[in-house]
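Undergrad: please find the sequence and the predicted model below.
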Amino acid sequence: MSIKRALVSVSDKTGIVDFCRELSQMGVEIISTGGTSSLLSKEGVPVVGISDVTGFPEIMDGRVKTLHPAVHSGLLAVRDNEEHTRQMKELGLDYIDLVVVNLYPFQETIAKPDVAYEDAIENIDIGGPTMLRSAAKNHAFVSVVVDADDYSHVLEEVRNSGDTTLETRKRLAAKVFRHTAAYDALISDYLSNVNGDPLPERLTVTYEKLQDLRYGENPHQQAAFYRKPLAAQDTLTTAEQLHGKELSYNNINDANAALQIVKEFEEPAVVAVKHMNPCGVGVGESIYEAYGKAYAADPTSIFGGIVAANRIIDSDTAAKLSEIFLEIVLAPDFTQEALDILTKKKNIRLLKTGELSAARNRESQFVVTSIDGGMIVQQSDVHSIEASELKVVTDRAPSEEELKQLLFGWKVVKHVKSNAIVLAANDMTVGVGAGQMNRVGAAKIAIEQAGELAKGAILASDAFFPMGDTLELAAKAGVIAVIQPGGSIKDEESIKVANEYGIAMVFTGVRHFKH
C-alpha cells in the first residue's frame, strides 16, 4: 500500500500549504474543498476540487459538499475485502488514502462576547467530523490527521516508505476520536446551557492537556494538568509562569486554593496556603502591609507554602517574600524590580495571573469530583454576603469594627476544609482550625494557634453550632463576636452562652461546608 490520494479540508490552515506541497511533490493527488482549495491553488499546489470527485456541486453555501458516496466509499472501503473492491471498480470509485481535516471553529465562536445563537449553530461542523470518523474507523488502510503537530511525522513516514505505519494510523485514529468527542461535548454543553439544562441525563466533559506532571500527590501516582475549554482568564490554567521549575500536582492544588481565597477581597490582600487550607490571610492599605499580616498570622506554617496576592508585587514586598522559602508566589503581575529580587531564588515559582475579578462578580461554574465508579457534580460556591443580610441574634449587636472583622472571617472560613473555625482580628487571621471531625476540635486548634491574640478576636464558623460547647470554649478564650449560619435546633443554647459572656453573634442563614 501507499498514499496516492489525500483529501484536505481545514479551517486552521497553519502549515497546510507546506504539508500539501511536499505530498504533491511525492506524487500524492490532493483533493480539497472551498477555502482550502483556493489557498492551495493560489500557492501553486496542484489541487483537485471536491466537485470533480463527486460529480456534484457544493451546495447550500457549502453545507453539502463531502457528504457523498464518492468520498465515503473511498474512505470506508476495506481494501482486502473482495466484495468492496469489486463494488469500487463497478462504480468507478477511487480510494482515498489520507484525510487531513480540522473542524469549524465552534469553540472560538462561542468564546466571543455576546455571540449570536445563529452564529454558534452555523459553526457546528458536519462534513468534517463525518470524514474524520470514516477515515479513523478504517485506519487499517487510511491515515487521518486532525492536528498540525502530526504533519512532520506523517511526511517523514511517507517520504521513507510511501505510507504511514499501522502503529501511526492507530495513534492518529485515537486522536481523531478524542478530538470529535471533545468537539461534540462542547456543542452539547453549549446547547444544554442555552436550554437551561446544565445537569442533563448524560454529561460529557472535555479538557485540554496543558502538561504531564512528574507525579501526582505521591511519586507512585501518574498525573497530568488539564484546562477546561473557555476557562476564565484569571485562573491558574491561564497563568503565565515567569520563573522556576514546573508545577507539581500538589503545587497546582494549593495554588488554586490560594487564588480562590484571594479573589474574595477587593482591598489589597495576601493569602498563604498549605495543604489546601489558608494558614495566613491579611488585608491592608498596600500589598506590603497585607503580606506582613498574612506572614504574622502563622510564620511557622507559611514556610514552604504558596502565597497569592491580588495586587502587583513591588520591590518592597518582594524583599520580604524572599526572606523565607516559598514554593509559589501568584500575583496579577510583578514589577521588574520585584522580579530581579525573586528570580535570584532558584526554587521559587512565580506565576502571573493577570487582573483578578472579585469572587462576588463571578458566575458559578459546575465542579466535577471523581468518585470510585463515577462522579458528582455541583455548582461552585461563589456565594457572598453583605452586612445588611446578617441577622443579629444576641442582646449586643456587633460594633462597626467587629462587623468588618466578621465579614473578613466569613470570606476566609468559606475556603477552609470542614469542620472549620477561623479566628480573626485587625484584618488578619490569628487562628485556623481545619478539617476536624467535630467543631469543638476545630475551635480548639484555632484558639490554641491564636494564643493571646484570641482575646478580642472574632470567630467564624462554616456551619452552625450543634450545641453551646464551641461558643463556651471561644468565650473563655476571649472571643468577642461570632458569625455562623444558624439553623441548629439548639441555636438558643448558643445564643444564651453568647449573651452570658456579652458576645455579639450574627447568623448568615448560609453554610459553607467544604470537603
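TA: Done, it's in. All figures in this text were calculated on a predicted structure; none of them were measured in a lab. Numbers count the residues shown, from 1 in each chain.

Undergrad: please count neighbours and contacts with C-alpha atoms only from this point.
TA: OK.

Undergrad: spatially, what comes nearest to residue 502 if we skip its sequence neighbours?
TA: In space, and not counting its chain neighbours, residue 502 is closest to residue 396: 6.7 Å by CA to CA, 6 or more residues apart in numbering.

Undergrad: helices of the stretch 201-350 of the chain, start to end?
TA: 249-262, 287-297, 315-321, 336-342 (DSSP state H, counting those that start in this stretch).

Undergrad: report the distance from the strand or helix carrying residue 177 to the chain centre.
TA: Per DSSP states H and E, residue 177 falls inside helix 166-194. Centroid displacement of helix 166-194 relative to its chain, using CA atoms, centre = their mean, to the nearest Å, is 19 Å.

Undergrad: again, but for stretch 281-295
TA: Centre-to-centre, stretch 281-295 and its host chain are 28 Å apart (CA atoms, centre = their mean).

Undergrad: buried set for it?
TA: For stretch 281-295, a neighbour-count test (16 or more other CA atoms under 10 Å) marks 281-284, 287-295 as buried.

Undergrad: please compare the first structure with the one that follows:
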Amino acid sequence: MPELVPLKRALLSVSDKTGLIELGQALAGRGVEILSTGGSAKALRDAGIEVRDVSEVTGSPEMMDGRVKTLHPRIHGGLLALRDDPAHAQAMEDHGIGAIDLLVVNLYPFEATVARGADYAEAVENIDIGGPAMIRAGAKNHDYVTVMVDVEDYAALLVELDDNGGQTSRAFRQTLAQRAYARTAAYDAAVSSWMAGAIGDVAPRRRAVAGMLKQTMRYGENPHQSAAFYTDGSNRPGVATATQHQGKELSYNNINDTDAAFELVSEFADAGPTCVIVKHANPCGVAQGGTLAEAYGRAYDCDRVSAFGGIVALNRPLDEETARAITGIFTEVVIAPGANDAAREVFAAKKNLRLLTTEGLAAAVPGLTWRQVSGGYLVQDRDIGQVTEADLKVVTKLSPTDEQLRDLLFAWTVAKHVKSNAIVYAKGGATVGVGAGQMSRVDSTRIAARKAQDMAEALDLPETPTVGSVVASDAFFPFPDGLLAAAGAGARAVIQPGGSVRDDAVIEAADEAGLAMVFTGQRHFRH
C-alpha cells in the first residue's frame, strides 16, 4: 500500500462541466495524459487541451446512444489493477491495459431530471450505469487510484499535487473514496425512491435515504452530543434552503425550532399577515393582523414569557415596522419569505439575531418523514391533511357563528403543529392559550387556560381571553372532562376530530354546556 502515488494518467468524464476546463489545463500543465469521452472530450479539445478518446483506448466506438463506452476491460482493468501484484501487472501487459491514476466522474443528472417533472422513460434514460461502475472500481482500488465525484474537490486535488510533487497521499485517496461511495449510494437511493413512487409501491422491501452535508455543528441537542445538518436535495422552501443574512451559525435546536415555525406559518400562505412564535418546537403564539407588525404583537401577547428567546416565522416579507417590533425582545431566529432593506438595516444592529429568507413558503406537497427507533425506522407520509368549512360536521344543537367558524379553522390549523396532546384556544384570529405535550387531554386543556390567565395578567385585561373563545383539540375528547374544562374557561365553540366510542356523551355534555361543536373526521397527532 503505497503512501504516495504519482498521477500520470487521468480519465475525465463528467455531465456537469463546471471547472472542467480549468482542471484539464492544470493536469495537462503537470504532464498528465488525459482520457475522456463524448461531450467532456469535445469541451477539453475545444479549449486546446490534448485529449485521447476512450474509444481509441478500448478499440470500440461509443454505441447505443452512449450507453456503452467505458464498460471495457481496458478501462476497468486500468482502474482495478493492483500495481504491485505481478499477476496483475502481467495481465496489463498482455492485454494492453494502461493504469488510470485519476478518475473524475460526475453522474447523469438523474435527481435534476426527476425534479423538473420528467416522464418515466426520460427518468430511466438518465440513470447512469458506466459512471457508478467506474467510480466504485476506482474507489475500491484507492490504494492506487484517486477518485473525484464533486467539483468542490478539484481545487483540493491541485493543492495535494503541489504539496506532494505531483503525487497524492493515501489519506487523501481514502477521503475521496469515501465520498465516492457516498455519492453512488445517494444516487442509487434517489433512483430506488423515485421508482418506488413511480410504480406505486408505498412500502418497498428496502428504503434508502441520503443527504448532503450542509453544516457541522458545535454540538447537538445537548453539549455532549455531536451533530451535523444534511439537506435532501429538494428545493422546497424552508430552513434547509434559506439564505442566512446575519448572525452566528444555527444550532441543532435552532434548526429544529425554525423548521417547526416555518411549517406552521406556511399553512397560512393564502391568509392575511400572519406570525408564528415557536419555543422548543411548539407554537407559543400565532396570530393574524392587518399588518405583520400587528400580527407579531398579537402573537407575542399570547405568551410573552415563552416568546423570549423564541423563533419568529412570518408569511409575508419582513418590513421595517415589524423588524423594530421583533427587536424589542431577545429573539433567536426570524424566518420569512423575504425582507426589505429597511428591515435588514434594523436587524443589523442585533448581530446575534439570525435572519433567514426563503423566497417562498413551504407548499403542502407529499413527502416522507423518518423517525429512528431502536433497530429501525418509522416512515410515513408528511401530514398535509387540511380541512375546510365544507368538511366540518356540526354535531351539537347550537351551530357556530361565521366568526367562530373562522376561529375554529384557525385554531385547528395551529393545533396540527402542537405536540400531542394539543389544545389551542383562539379568539379573533389569534391564539390566547396553548397546551402542548401532556399525558392527558384534560391537563393540556387546563394548562392552556392557565396560559390565558397569565396573558390577562400581563396585559391587564378585565377577564381571561378564553372567555368567548373557541378551542381546538388535535384528537377526540375521550371523556367529557376535557371539554367541560374548556367550557369552564369560557370557550363557546369546539373543533375536534370525533370518532370516540364516547362521542355521544361528549356531544351531550357540549349541549348541556351550551357549546357549539364541529367534527373534522381528521386527526393530527404530533408526537
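TA: Arrived safely. Keep in mind that this is a model prediction, so the values were computed, not measured.

Undergrad: quick one: the helix holding residue 177 of structure 1 aligns where in structure 2?
TA: Counting by TM-score structural alignment, helix 166-194 of structure 1 falls onto residues 170-198 of structure 2.

Undergrad: and stretch 4-20 of structure 1, by the same measure?
TA: Stretch 4-20 of structure 1 corresponds to residues 8-24 in structure 2, going by TM-score structural alignment.

Undergrad: do the same with stretch 83-100 of structure 1
TA: By TM-score structural alignment, stretch 83-100 of structure 1 lines up with residues 87-104 in structure 2.

Undergrad: kindly report the same for stretch 295-303 of structure 1.
TA: Residues 300-308 of structure 2 are the counterpart of stretch 295-303 of structure 1, counting by TM-score structural alignment.

Undergrad: next one: that stretch to chain centre, how far?
TA: Relative to its parent chain, stretch 300-308 of structure 2 has a centroid offset of 28 Å by CA atoms, centre = their mean.

Undergrad: now the end-to-end length of that stretch.
TA: Using CA to CA, to the nearest Å, the end-to-end distance of stretch 300-308 of structure 2 comes to 9 Å.

Undergrad: next one: stretch 196-216 of structure 2
TA: One end of stretch 196-216 of structure 2 to the other measures 31 Å (CA to CA).

Undergrad: swap in stretch 308-327 of structure 1?
TA: End-to-end span of stretch 308-327 of structure 1 (CA to CA): 11 Å.

Undergrad: ok so, going back, which one of the buried residues of stretch 281-295 of structure 1 sits closest to residue 22 of structure 1?
TA: Of all the buried residues of stretch 281-295 of structure 1, residue 287 has the smallest distance to residue 22 of structure 1: 56.5 Å, by CA to CA.

Undergrad: so who does the closest one touch?
TA: Applying CA atoms under 8 Å, 6 or more residues apart in numbering, we find residue 287 of structure 1 in contact with 268-270, 309-313, 317.

Undergrad: and if you look at residue 492 of structure 2?
TA: By CA under 8 Å, 6+ apart, the residues touching residue 492 of structure 2 are 467-470, 514-516.

Undergrad: let's see that with 10 Å instead.
TA: Applying CA atoms under 10 Å, 6 or more residues apart in numbering to residue 492 of structure 2 gives the contacts 400, 404, 466-471, 486, 510, 513-517.
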